[in-house]
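J.: this one's structure only:
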């Protein structure tokens, strides 16, 4: 009797050690995270970057806890637009001038690691003065319309007068006036040099801005210190809320979501 040859058993495939599988998975996950971080950093550097408002100087338009999106390409790019403000030459790539009334985020001249937000009031070549709390540019006052006496948003016990200021082109915003005879209500005439801006906070009696020297406030702001233009309040949390305080995540400020910055 003829016997059929026995089938040859399949060769065993060496299995990949579990440790090697784990290492490969960690490496792949690290690659995905690195690509994601690089994409996020690139997007924030080139296009838009979020900032949280830390002070009351721009009330009532911006209040403590607002989460604001800033456009990087509104004025072009400078070293201030990049993370950590690297020591690059002055100037802006594809630079465009800021307009009077724009709300901008910038690096404080005396400490570039600090980012502040104020409104552009004086352009290069302007003569700016404040008398009795009224701002004049090149001898012409910015028209003011008193609105109502209200409580300061972040300090309700402080009573302030809401005042609308309106430029000749119709661009308007609301400021807080805390009363007469307060510091910053009366200034000398400031002549704004080329390549610089005169900045003011909307909370006029609670803002360290271009009315004070750079060692105290802002001084005159070099154009290359501008990070970008504040465009939109996407969300807002009450003071004291924080990313590392999960119990505060729902401490929202209603009515302040998706508000254009005027």
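T.: Perfect, I can see it now. What you are looking at is a predicted structure, and each value in this text was computed from that prediction instead of being measured.
J.: drop to CA atoms for contacts and neighbour counts, all remaining ones
T.: Noted.
J.: in a strand, residue 121, correct?
T.: Yes: under DSSP: H, G, I helix; E, B strand; the rest coil, residue 121 falls within a strand.
J.: pasting the second one now:
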């Protein structure tokens, strides 16, 4: 009987240690390497859909005060607070899809990096002009989705034509190729204020971001606090490389609404 009691106690102790170690490891991974991110809006369609779940590579650009979880309440990266420098700093590349902290609201945003420090960006009739050169934009097949309530926010997609619920919602789709060869899809459903904006000259150690869903994105074309404005280097959290899974329903827990074609899908 004594032997059994000792064995049972040892088993429980090992289980508790295993759970503690697993939690510590998960916390370490989240702090240093990856951060989970869920897409709540359609500003990055068609690259990212509402309900996409991904991990952000925090190692890609190094670490700042915004790189650690719990920044507002307890700063685990206090070594970098008040500095625009990053530990193990690496500069992002044009075309990267980046998660960053909004300089005013403190919310996490995800957009595509279009302008680097020193660049001049204009948008004319929906086309990006980068350092005086029009960025290549080719018309592709329309982007089509069903007009229905999407995600927990139950938002409706915007369409080129006025269609009712359950109807075929279309938007113009283009393939935009940046000067470094990064090609990605963009959407347009008409003429909006963001289609003619700038010029903007990007300050040192700051960046200019745009959503791929160009007519439905509050980004660097719009001044803060409503928009994003220029984003400082210190506010970058990491690079989004791959969708892990995607849910088309109201909750990511509704596994029957997961999109089978988006498991481990590379982000381009």
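T.: Structure's in. What do you need? From a predicted model like this one, the values you see are computed outputs, not experimental measurements.
J.: show me where the second structure has helices.
T.: 2-32 (DSSP state H).
J.: just want the most central residue of it.
T.: Nearest to the geometric centre of the second structure sits residue 110, at 2.6 Å (C-alpha atoms, centre = their mean).
J.: what lines up with that one in the first structure?
T.: Matched by TM-score structural alignment, residue 110 of the second structure corresponds to residue 117 in the first structure.
J.: test my guess that its match contacts residue 103.
T.: Yes: if you go by C-alpha atoms under 8 Å, residue 117 of the first structure and residue 103 touch, sitting 7.0 Å apart.
J.: thinking again about what came up before, the residue nearest to the centre of the second structure is in contact with residue 99, isn't it?
T.: Yes: the pair residue 110 of the second structure / residue 99 is scored as a contact, 4.4 Å apart, by C-alpha under 8 Å.
J.: the counterpart of residue 35 of the second structure in the first structure: neighbouring residues, count only.
T.: Aligning on TM-score structural alignment places residue 35 of the second structure opposite residue 49 in the first structure. Burial of residue 49 of the first structure is recorded as 19 neighbouring residues (other C-alpha atoms under 10 Å).
J.: quick one on the thing from earlier: look up how far residue 249 of the first structure lies from the match of residue 110 of the second structure.
T.: Plainly put, residue 117 of the first structure is 24 Å away from residue 249 of the first structure if you go by C-alpha to C-alpha, to the nearest Å.
J.: ok, residue 243 of the first structure next?
T.: Taking C-alpha to C-alpha, one finds residue 243 of the first structure at 7 Å from residue 249 of the first structure.
J.: swap in residue 81 of the first structure?
T.: Taken as C-alpha to C-alpha, the span from residue 81 of the first structure to residue 249 of the first structure is 29 Å.
J.: more neighbours, those two?
T.: Set side by side, residue 81 of the first structure and residue 249 show more neighbours around residue 81, with 26 against 13, by other C-alpha under 10 Å.
J.: alignment lookup: that one to the second structure.
T.: That one, residue 81 of the first structure, aligns with residue 67 by TM-score structural alignment.
J.: I figured that match hits residue 237, correct?
T.: Yes: Residue 67 of the second structure lies in contact with residue 237 (C-alpha under 8 Å); the separation is 5.3 Å.
J.: between the two, which contacts overlap?
T.: Listed as contacting both residue 67 of the second structure and residue 237 by C-alpha atoms under 8 Å, 6 or more residues apart in numbering are residue 58.
J.: any idea what residue 203 of the first structure aligns with in the second structure?
T.: Aligned counterpart of residue 203 of the first structure in the second structure: residue 213 (TM-score structural alignment).
J.: residues contacting its match?
T.: Residues counted as contacts of residue 213 of the second structure (C-alpha under 8 Å, 6+ apart) are 42, 43, 44, 45, 46, 186, 187, 188.
J.: just put these in TSV and tack on neighbour count.
T.: Listed next are those as TSV, based on neighbours: other C-alpha atoms under 10 Å:
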residue	neighbour count
42	23
43	25
44	24
45	19
46	17
186	25
187	26
188	23
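J.: among those residues, which are in strands?
T.: 186, 187, 188 (DSSP state E).
J.: let me know the closest of those residues to residue 173 of the second structure.
T.: Using C-alpha to C-alpha, residue 187 comes nearest to residue 173 of the second structure of those, at 4.7 Å.
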